[in-house]
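Chemist: Following is a predicted model, sequence given first.
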Amino acid sequence: MSLPIKAFIASTPNSYKLSIFLELLKLKYEVVPVDLSKNDQKQPWFLKVNPNGKVPTLHDETNDIKLGESGAILLYLADTYDKERKYSYAPGTKEYYKMIEAAFFQVGGIGPAVGQSIHFKLIAQEKNPMAIERFHIEIKRLLTVLEEYLKRNKEEYNSEYLAGSHLSIADIVHIGFIPYLKVCDVPLNDFPGVLKWAQHVLEHPEIRKGFTIPRKSTLWDDNLASLD
């Protein structure tokens, strides 16, 4: 049976943002697996949905909307389906803008830095020590900033989350990248605030389930276990 909400995803940190949020919202959705090893994301059938050829991508037939870019997708889902604002904040509020700030920090900072680190360490055929060191240092700097976000939010809201008083998009966009820090040789024990936050966020069963969609990953199992 075809469902109106279709999630085009692969087993990647960015894709997990979508699967996790859909699980938290308890929405019925159809998973459209995208095989990156076969370059599915560059095929005409996929480019019709997302001309940028990237995952995750959302097609909500209910509202006839197709979206790429994980941040835009999560904001759309929040505005459309999180009417009680359990995992987001109402636009115009202080908490909303702090959530957006933290989410954009991930999209423009931690996400690209972790991606580049993994590329130069594991994927690139020719190793570039300068590039490897550059992104290693940058990840540690960004985690220091994340520690400060957590500290300030704790002081203002007495909360263990990144923005405001409850779990939100700010946390969802970050958590998918945390297990990959082990791959980047960045010990999370060096950042106790981030470690405590990650352990707290992973207490949500919907988030754990999101990491198994579209398929369960042994890599993720190993690295998530290291956070328990």
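Modeler: Yep, it's here.
Chemist: When you work out contacts or count neighbours from here on, use the C-alpha atoms and nothing else.
Modeler: OK.
Chemist: Dead centre of this structure: give me the residue that sits there.
Modeler: By CA atoms, centre = their mean, the chain has its centre lying nearest to residue 173, at 3.2 Å.
Chemist: Excluding chain neighbours, what is closest to it?
Modeler: Sequence neighbours aside, residue 17 is the residue nearest to residue 173 in space, at 5.6 Å (criterion: CA to CA, 6 or more residues apart in numbering).
Chemist: now the helix or strand encompassing the one you found, how far from the centre of its chain.
Modeler: Counting by DSSP states H and E, the element that carries residue 17 is helix 13-24. When C-alpha coordinates are averaged (CA atoms, centre = their mean, to the nearest Å), helix 13-24 and its chain have centres 7 Å apart.
Chemist: Tell me how far the residue nearest to the centre of the chain lies from residue 120.
Modeler: Look at residue 173 and residue 120: by CA to CA, to the nearest Å, they are 23 Å apart.
Chemist: now swap in residue 223 and tell me
Modeler: In terms of CA to CA, residue 223 sits 20 Å off from residue 120.
Chemist: Could I get the full set of helices for this protein?
Modeler: 13-24, 44-47, 70-81, 94-105, 111-118, 129-157, 169-175, 192-201, 205-210, 218-225 (DSSP state H).
Chemist: tell me which residues in the second one are buried?
Modeler: Looking back up the chat, that one is helix 44-47. Residues residue 46 are the ones in helix 44-47 that count as buried (16 or more other CA atoms under 10 Å).
Chemist: take the one below as the second:
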Amino acid sequence: MIEVYSWPTPNGHKVHIMLEECGLPYTVHAIDIGAGDQFKPEFLAISPNNKIPAIVDPVGPDGKPFSMFESGAILVYLASKTGKFLPKGDREKFEVLQWLMFQMGGVGPMLGQAHHFRVYAPEKIDYAINRYTNEAKRLYAVMDKRLAHSRYIGGNEYSIADIAIFPWLRSWKNQGIDWDDYPHLKGWFDEIAARPAVKRGVEVLADRRKPLNNDKAREILFGSEQYKRH
């Protein structure tokens, strides 16, 4: 039984979806990032960057317990463990991995900044809002162009690249996106959203999520608490 330490965010949902798609048994432990659970010593022991998600696999590569943090690395690990959603041939595998890195280095960070400055920032800074909204639109256009010529993000088969990207696009309204501008991406999004495992994955801990509308949660997530040495 894989132990999952998570919260209902896009990065958390990536791993929830992957586990559901693979059919692996797992137990979820809620890490309430608005309450500061990510700074507790027992969580830092498996996720030293104080970010969710993290997992502990009681039967790791050597048969012993193995912990991992970083959602993209977890997807690669679970794909390796199960032989699913990552092609075995080098050409196809690296094609998928480059799009996984695109999500990790671009889609996640840039859309996260768009969310922050459009929704969460205590003051509205036009420069920041415009910069990250425009970058969100640019990334959506990259994916739309890709999907004009490929059924899935990573190639002809559904893969961890799709699993990684999908949860980040669920908040398209907060990113200033008009789906009419990205018809190929919208078709892909609707297809992924309809998958039974994806439906189950995005419901994991969904009832625990609440608006970040209090100063304490904002301070924990965006203020000085992030920069203390825990």
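Modeler: Yep, it's here. The structure displayed is predicted, hence computed values, not measured ones.
Chemist: Please state their TM-score.
Modeler: Taking TM-score structural alignment, normalised by the length of structure 1 as the basis, the two superposed chains have a TM-score of 0.86; 206 aligned residues with a CA RMSD of 1.5 Å.
Chemist: Onto which residues of structure 2 does the helix holding residue 17 of structure 1 map?
Modeler: Against structure 2, the aligned range for helix 13-24 of structure 1 is residues 10-21 (TM-score structural alignment).
Chemist: Give me the mean deviation of that stretch from structure 1.
Modeler: Its matched residues in structure 1 lie on average 0.3 Å from stretch 10-21 of structure 2 after superposition (mean CA distance after the TM-score superposition for structure 1).
Chemist: so how far is residue 148 of structure 2 from the residue of structure 2 sitting at the aligned position of residue 42 of structure 1?
Modeler: Aligned counterpart of residue 42 of structure 1 in structure 2: residue 39 (TM-score structural alignment). The gap separating residue 39 of structure 2 from residue 148 of structure 2 is 43 Å, by CA to CA.
Chemist: With residue 44 of structure 2 instead?
Modeler: 42 Å.
Chemist: ok, the equivalent of residue 107 of structure 1 over in structure 2 - contacts?
Modeler: Counting by TM-score structural alignment, residue 107 of structure 1 corresponds to residue 104 in structure 2. Contact analysis of residue 104 of structure 2 by CA atoms under 8 Å, 6 or more residues apart in numbering lists residue 72.
Chemist: so residue 111 of structure 1 touches residue 178, yeah?
Modeler: No - under the criterion of CA atoms under 8 Å, residue 111 of structure 1 makes no contact with residue 178, lying 9.9 Å away.
Chemist: Please report the number of neighbouring residues for the match of residue 42 of structure 1.
Modeler: For residue 39 of structure 2, the neighbour count with other CA atoms under 10 Å is 23.
Chemist: ok, the closest residue to it other than its chain neighbours - contacts?
Modeler: The shortest distance from residue 39 of structure 2 to any non-neighbouring residue, by CA to CA, 6+ apart, is to residue 50 (6.0 Å). Listed by CA under 8 Å, 6+ apart, the contact partners of residue 50 of structure 2 are 38, 39, 43, 44.
Chemist: residue in structure 1 matching residue 50 of structure 2?
Modeler: Under the alignment (TM-score structural alignment), residue 50 of structure 2 pairs with residue 53 of structure 1.
Chemist: can you check residue 147 of structure 2 too?
Modeler: Per TM-score structural alignment, residue 147 of structure 2 is aligned with residue 150.
Chemist: Repeat that for residue 161 of structure 2.
Modeler: Checking TM-score structural alignment: residue 161 of structure 2 goes with residue 170.
Chemist: Was I right to think that match contacts residue 100?
Modeler: Yes - in this structure, residue 170 of structure 1 is within contact of residue 100 by CA under 8 Å, at 6.9 Å.
Chemist: Could you check which of those two is surrounded by more residues?
Modeler: residue 170 (25 against 20).
Chemist: Which residue is the nearest non-sequential neighbour of the more buried one?
Modeler: Using CA to CA, 6+ apart and skipping residues adjacent in sequence, the residue nearest residue 170 of structure 1 is residue 103, 4.7 Å away.
Chemist: Run through the residues that contact the one you found.
Modeler: Applying CA under 8 Å, 6+ apart to residue 103 of structure 1 gives the contacts 71, 169, 170, 171, 173, 174.
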